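K.L.:
Would you be able to build a 3D model of this:
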Amino acid sequence: MVKRVILLSGDFTENMELFAPLHALQMLGIEVSTVCPGKKKGEKVSTAVHDFEQWQTYTEKQGHQLTLNASWEEVFQTYKEYDGLWIPGGRAPEYLRMNPEVLEVANYFKESGKPLAAICHGPQILVACGGLQGRKLTAYPAQEIEVKLAGAEWVKTDFDQAIVDGNIVTGPAWSANPAVLKHFIELLGVKICF
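P.N.:
Below you'll find the model as predicted:
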């Protein structure tokens, strides 16, 4: 049976946190619906490339465009039929978290026990959902305060590591994609045999 995942995006989602999991999940035969609230199938989102150069924070440049393969309206009507949710970071979560439908979907996956991955700034959406008391999360380090204020336990980790707490997998940046993907596909019940 084919697994189905929602990949939530928005303009200026982090390029690597969108395309790397999209391609990896598709390569494994997982059906991925790329969606953005307010946009329809065939429309595009612009991504952002975040990198560490010489300043105290990361820089941002425009990345690739993603052509959405599903409409938000349709996926929102059927989100409970999906097996998992992937929330990439970048700037998109800061405004997506203000959308009640986004919070409804994220909260459903958080509470249902179905796999949910949130990377970099993606946990901003989980914080906006609430109900994180006792959960262990990581995210981009600037979110430590938000995570703690939401009642979750902040876990400091290397940028290439992931934290798993039940059905939730979190990572601090795009360099954690391999670790987050590994745990996410295990939670989906996908087995890779060599």
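
K.L.:
Every contact and neighbour count from this point should use C-alpha atoms.
P.N.:
Will do.

K.L.:
residues in contact with the residue nearest the centre of the chain?
P.N.:
For the chain, Ile87 is the residue whose C-alpha lies nearest the centre (C-alpha atoms, centre = their mean; 1.5 Å). Ile87 sits next to Leu7, Leu8, Ser9, Leu116, Ala117, Ala118, Ile119, Gly122, Pro123 when contact means C-alpha atoms under 8 Å, 6 or more residues apart in numbering.

K.L.:
quick one: which of those is nearest to Tyr140?
P.N.:
Tyr140 has its nearest neighbour among those in Ile119, at 7.8 Å by C-alpha to C-alpha.

K.L.:
ok, the residue lying closest to that closest one once chain neighbours are set aside - contacts?
P.N.:
Of all residues not flanking Ile119 in the chain, Gly171 sits nearest, at 4.7 Å (C-alpha to C-alpha, 6 or more residues apart in numbering). By C-alpha under 8 Å, 6+ apart, the contact set of Gly171 is 118-120, 138-140, 159-163, 177, 179-180.

K.L.:
to compare against the first, here's another:
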Amino acid sequence: MNGKKILMLCGEFTEEYEIFVFQQGMEAVGHTVHVVCPDKNAGDMIATSLHDFEGHQTYTEKPGHNAEINKTFAEVEGELDSYDAVYAAGGRGPEYIRTDPRVQTMVRHFHETGKPIFTICHGVQILMAVPGVIKGRTVACLPACAPEVAAVGGIYYDAGPKEAYVDGNMVSGKGWTALAAFMRECLKVLGTEIRHT
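P.N.:
Have a look, this model is predicted:
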């Protein structure tokens, strides 16, 4: 079976782990992951962030490593039919790229075609910006996003820190600590089978 082609939507200060771990894990099993950011070209770099819970009332944010964009954003706009799934990574990036009509068009394509949609942490903010995408759907995300989920007709699931949630073709997780479970469920939705001998 041929590997799948996954579109990863990122912005500046997207969560580092949710870029690198997802991309490298999917590529390790033969899938292709195109990391894109509005108005960025292949070879450009974006800043990333690291969110953590260190005893304060909310998460802390620290600079992460720079991440390389490996596909020009403008090219992807005309190639959406060639992708098998879309992934909305979390962190700070979703907050602003969700307002970009081109990003909304991309998300709408995957929603309307019934292709898999993967979201973790704040990545759900990207889906919220497109009417109907999470309406009636159950999603896990950072608790701070729960009121927004409800406001657009979604159902917030309070997932454990290492748990993923699957609602049909949509896989979601609370944050980067859930990446192992999240990616395992994404692989199942993609039809990827890993055998141990």
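
K.L.:
Report the TM-score for the pair.
P.N.:
In this superposition the chains share a TM-score of 0.97, using TM-score structural alignment, normalised by the length of structure 1; 194 aligned residues with a C-alpha RMSD of 1.0 Å.

K.L.:
was I right about Val86 of structure 2 contacting Ile6?
P.N.:
Yes: at 5.6 Å, Val86 of structure 2 counts as touching Ile6 under the criterion of C-alpha atoms under 8 Å.

K.L.:
quick revisit: of the contacts of Ile87 of structure 1 - the most surrounded one?
P.N.:
Most neighbours among the contacts of Ile87 of structure 1, by other C-alpha atoms under 10 Å: Gly122, with 32 neighbours.

K.L.:
I'd assumed Pro93 was in contact with it.
P.N.:
Yes: taking contacts as C-alpha under 8 Å, Gly122 of structure 1 lies within contact range of Pro93: 5.7 Å.

K.L.:
and stretch 167-175 of structure 2, how far from the chain's centre?
P.N.:
Chain-centre distance of stretch 167-175 of structure 2: 9 Å, with C-alpha atoms, centre = their mean, to the nearest Å.

K.L.:
Also stretch 30-43 of structure 2?
P.N.:
13 Å.

K.L.:
For that stretch, which outside residues touch it?
P.N.:
2-12, 23, 26-27, 68-74, 97, 100, 103.

K.L.:
Please list the members of those residues that lie in strands.
P.N.:
Cross-referencing those against strands under DSSP state E gives Lys5, Ile6, Leu7, Met8, Leu9, Glu68.

K.L.:
OK, contacts around the corresponding residue of structure 1 for the second one?
P.N.:
So the one you mean is Ile6 of structure 2. Aligned by TM-score structural alignment, Ile6 of structure 2 pairs with Val5 of structure 1. By C-alpha under 8 Å, 6+ apart, the contact list for Val5 of structure 1 reads Ile30, Glu31, Val32, Ser33, Tyr82, Asp83, Gly84, Leu85, Trp86.

K.L.:
from what I can see Ser82 of structure 2 touches Glu75, true?
P.N.:
No: Ser82 of structure 2 is beyond contact range of Glu75, at 11.7 Å (criterion: C-alpha under 8 Å).

K.L.:
correct me, but His51 of structure 2 touches Gly91?
P.N.:
Yes: counting by C-alpha under 8 Å, His51 of structure 2 touches Gly91, with 7.2 Å between them.

K.L.:
what's the distance between Tyr156 of structure 2 and Pro143 of structure 2?
P.N.:
Shown here: Tyr156 of structure 2 relative to Pro143 of structure 2, a distance of 8 Å by C-alpha to C-alpha, to the nearest Å.

K.L.:
ditto for Phe73 of structure 2
P.N.:
Phe73 of structure 2 is 30 Å from Pro143 of structure 2, by C-alpha to C-alpha.

K.L.:
neighbour-wise, which of the two wins?
P.N.:
Remark: of Phe73 of structure 2 and Pro143, Phe73 carries more neighbours, 21 against 17, as counted by other C-alpha under 10 Å.

K.L.:
quick one on the thing from earlier: which one of the contacts of Ile87 of structure 1 is nearest to Asn167 of structure 1?
P.N.:
Ranked by distance to Asn167 of structure 1 (C-alpha to C-alpha), the contacts of Ile87 of structure 1 are led by Leu116 at 6.2 Å.

K.L.:
Would you map the helices across structure 1?
P.N.:
Secondary structure of structure 1, counting by DSSP state H: helices at 15-27, 72-78, 92-96, 100-112, 123-129, 144-149, 177-188.

K.L.:
Where in structure 1 does stretch 158-171 of structure 2 fall?
P.N.:
With TM-score structural alignment applied, stretch 158-171 of structure 2 matches the range 156-169 in structure 1.

K.L.:
So which of the helices of structure 1 is nearest Thr59 of structure 1?
P.N.:
Closest approach to Thr59 of structure 1 among the helices of structure 1 (C-alpha to C-alpha): helix 15-27, 13.0 Å.

K.L.:
Surely Cys145 of structure 2 is in contact with Ile120?
P.N.:
No: using C-alpha under 8 Å, Cys145 of structure 2 is not in contact with Ile120; the gap is 11.1 Å.

K.L.:
Please identify the most buried of the helices of structure 1.
P.N.:
Ranked by mean neighbour count, those are led by helix 123-129 with a mean of 23 (mean count of other C-alpha atoms under 10 Å).
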